[in-house]
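> Structure of the sequence below:
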Amino acid sequence: MVGVDEYATRKGRHYGTVLVDIETRRPVDLLPDREASSLAPWLAERPGIEIVCRDRAPFFAEGASAGAPQAVQVADRWHLWHNLSEATERTVAQHRHCLRALVPATPEPEPEPAPEEEPSGSPWPTGHRVADRTRSRHAAVHTLLEAGHSLRSVQRQLGMAWHTVKRFADAAKPDDLFTGQWQNRTSVLDDYKPYLDDRWNEGFTNAWKLWEEIVPLGYKGSYQRVRAYLYKKRTSPRPVTARPPSP
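Here you go, the predicted structure:
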């Protein structure tokens, strides 16, 4: 009986595979990566293996099936409880409106502060220093104009050039200023959004964990960008159609 799990030499960057003797509960070998192509030969060299106890990572499932087709694959106890708790949390979260209707007097907990989301289609995410400065200046200009100040007065108070004040005043919203070379600005996250979407649809919604998953795939951007993308998905309206987890 062999246990298969991952270990990190640099969390979020580089992972390997640890093999454990289930009976003695001691590690017996370390593989330099967590690929099915590395696990399969190791198992194939040990035809006496009858049980592979693993987490539910697809690369471990593929490696175990290829290298030890005669073995029974089981999930370890920690992952069973962990996956069950995640499924329960997702189900409760997806049906929270039903629970609120049943117990209307129960106060809602204070929501976790979240980054302000930019309007749909904005080429710059919240947290981009140029975009944030543009939004701040736009708000300052329109606040003074609404208070009755002239463009010249706004120019003097904010220390901005007159034509800049005029441009900000003419823009109904700050995103109207994101034009030209920035209008179709690509994001370093674009190539990884399909992966994040698939994982989201599978029920994995932890931004930090998903960031750790795409870093080894080549993602060079920040965790905040991943968090902002998933926050938009988390707060978008969606129908309550989720079913409870299966037995």
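> switch to C-alpha atoms for all contacts and neighbour counts from now on
OK.
> can you map out the strands along this protein?
For the chain, the strands defined by DSSP state E occupy 2-10, 14-21, 26-31, 51-54, 72-75.
> Pull out the buried residues from the fourth one.
Yep, that's strand 51-54 we're talking about. With burial defined by 16 or more other C-alpha atoms under 10 Å, the residues of strand 51-54 counted as buried are Ile51, Val52, Cys53, Arg54.
> Would you mind putting the residues you listed into JSON lines with distance to Val2 alongside?
Below are the buried residues of strand 51-54 laid out as JSON lines (distance: C-alpha to C-alpha, whole Å):
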{"residue": "Ile51", "distance to Val2": "6"}
{"residue": "Val52", "distance to Val2": "5"}
{"residue": "Cys53", "distance to Val2": "6"}
{"residue": "Arg54", "distance to Val2": "8"}
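> Quick check: the farthest pair among those residues?
Taking C-alpha to C-alpha as the measure, the buried residues of strand 51-54 span a maximum distance of 9.6 Å, between Ile51 and Arg54.
> shared neighbours, these two?
Gln73, Val74 (C-alpha atoms under 8 Å, 6 or more residues apart in numbering).
> neighbours of the closest residue to Phe60 other than its chain neighbours, just the number please.
The shortest distance from Phe60 to any non-neighbouring residue, by C-alpha to C-alpha, 6 or more residues apart in numbering, is to Ala36 (5.9 Å). By other C-alpha atoms under 10 Å, the residues close to Ala36 number 19.
> same check, this time on Tyr195
Tyr195 has 14 neighbouring residues, counting by other C-alpha under 10 Å.
> One more, so I can put them side by side:
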Amino acid sequence: MRVVLGSASPARLRVLRAAGLRPRVLVSDVDEDALLEELVTAPPHQVVVRLAQAKADAVVAALLAEERPDAPTDETRPDESSAVDTVVLTCDSMLLIDGVLAGKPHTAAVAAERWRSMRGRQGELLTGHCVAVLSGGEVTASAHADAGTMIRFADIDDATIDSYVATGEPLSVAGGFTLDGLGGWFIDGIDGDPSSVLGIGLPTVRALLRRVGIDVTRLWSDTATSNISAGSADAPH
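Below you'll find the model as predicted:
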């Protein structure tokens, strides 16, 4: 069973690799800004789930197009038969603070303003997840859910904010912060699932996989498990 991650996020890929998966990355072409405009009146939890579903739909369509007999051959793509079951994982994260959803700042000005408004406070990082299963050239099962984690932001001064924004890190991440990067210095604590803050919640994905009839251990790669076994054998006793 192959796994496809429908995201360009390095953090999501690192989380999955560390957890024993070796997914193929296939980035969706969803116009997130346009979809957000359509969802402007939707509840925040529904927004992130809908974004994840839209990404899953786009990735599934791309995979099915690859499997058509007339599809062009891509030498960089692994040799994958349509008979092989495929699990597609997609996510989308946004920060909910003061009742407003915030995505990626994109610009330094927006990132700095956001940090000045949320320092010393807390917000909820919402991550929508979608799991879709392809078999025999069609979607045979799917499930979705959201996960929320409370983030407590440090009360940092303007100079620190400006230095952080100048690194460029907060511009392209949901909410304008990271937990596993430079932004980790400015997070006083979290209440919830750390992996969800990194972009993909392992407990949430495990539950979704169970809902579609898949035990997560079936997705562990042989390479990952053998490396762990080798490391355990070398460890001092």
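> what TM-score do we get after superposing?
Scored by TM-score structural alignment, normalised by the length of the second structure, the superposition of the two chains gives a TM-score of 0.20; 87 aligned residues with a C-alpha RMSD of 6.3 Å.
> that older thread, contact partners for the residue nearest to Phe60 of the first structure?
Counting by C-alpha under 8 Å, 6+ apart, Ala36 of the first structure touches Phe59, Phe60, Ala61, Glu62, Gly63, Ala64.
> So which of the buried residues of strand 51-54 of the first structure is the closest to Asn201 of the first structure?
The nearest member of those to Asn201 of the first structure, counting by C-alpha to C-alpha, is Arg54 at 22.8 Å.
> wait, isn't that closest one in contact with Ala75?
Yes - if you go by C-alpha atoms under 8 Å, Arg54 of the first structure and Ala75 touch, sitting 5.3 Å apart.
> Flag every buried residue along the lengthiest helix in the second structure.
Secondary structure assigned by DSSP state H gives helix 44-66 as the longest helix of the second structure. Across helix 44-66 of the second structure, burial judged by 16+ other C-alpha under 10 Å covers 44-45, 47-60, 63-64, 66.
> Give me the subset of the contacts of Ala36 of the first structure that lies in helices.
Within the contacts of Ala36 of the first structure, residues falling in helices by DSSP H are Phe59, Phe60, Ala61, Glu62, Gly63, Ala64.
> Can you tell me which of those residues is nearest Trp162 of the first structure?
Trp162 of the first structure has its nearest neighbour among those in Phe59, at 60.2 Å by C-alpha to C-alpha.
> which residue packs closest to the closest one, ignoring adjacent ones?
Ala36 (4.9 Å).
> Check the gap between that neighbour and Val141 of the first structure for me.
58 Å (C-alpha to C-alpha, to the nearest Å).
> His97 of the first structure now?
Going from His97 of the first structure to Val141 of the first structure by C-alpha to C-alpha gives 40 Å.
> same check, this time on Ala101 of the first structure
Distance from Ala101 of the first structure to Val141 of the first structure, by C-alpha to C-alpha: 44 Å.
> out of those two, which sits in the busier spot?
A count of neighbours by other C-alpha under 10 Å puts Val141 above the other of Ala101 of the first structure and Val141, at 21 against 10.
> Tell me if I'm right that that one and Val165 touch.
Yes - counting by C-alpha under 8 Å, Val141 of the first structure touches Val165, with 7.0 Å between them.
> and for the two, which residues touch both?
Residues touching both Val141 of the first structure and Val165 comprise Val154, with contact defined as C-alpha under 8 Å, 6+ apart.
> thinking again about what came up before, right, and the helix or strand after the longest helix of the second structure?
Sequence-wise, the next helix or strand downstream of helix 44-66 of the second structure (DSSP states H and E) is strand 86-97.
> And the helices in the first structure?
With helices called from DSSP H, the first structure shows them at 36-44, 58-67, 77-94, 96-102, 129-146, 151-158, 162-170, 193-201, 207-214, 223-235.
> what's the angle from the first one to strand 14-21?
This points to helix 36-44 of the first structure. Orientation check (axes from the mean of the first three to the mean of the last three C-alpha atoms, to 10 degrees): helix 36-44 of the first structure against strand 14-21 gives 20 degrees.
> got the buried residues for helix 36-44 of the first structure?
So, applying 16+ other C-alpha under 10 Å, buried residues of helix 36-44 of the first structure: Ala36, Ser37, Ser38, Leu39, Ala40, Trp42, Leu43, Ala44.
> That helix vs helix 58-67, what angle?
With the same axes, to 10 degrees as the basis, helix 36-44 of the first structure and helix 58-67 are set at 40 degrees to each other.
> tell me the angle helix 36-44 of the first structure makes with strand 26-31.
Put simply, helix 36-44 of the first structure runs at 130 degrees to strand 26-31, going by the same axes, to 10 degrees.
> Which strands or helices does the longest strand along the second structure pack on?
When the second structure is parsed with DSSP E, its longest strand is strand 138-153. Here strand 138-153 of the second structure touches helix 44-66, strand 122-135, strand 187-191, helix 194-197, helix 202-211, going by 3 or more C-alpha pairs under 8 Å, 6 or more residues apart in numbering; DSSP states H and E.
> give me that answer again for 6 Å
For strand 138-153 of the second structure, the packing partners by 3 or more C-alpha pairs under 6 Å, 6 or more residues apart in numbering; DSSP states H and E come out as strand 122-135, strand 187-191.
> Share the number of residues neighbouring Glu212 of the first structure, please.
Residues lying near Glu212 of the first structure (other C-alpha under 10 Å) number 16.
> hmm, I was thinking of Ser85 of the first structure
As a burial measure, Ser85 of the first structure scores 12 neighbours (other C-alpha under 10 Å).
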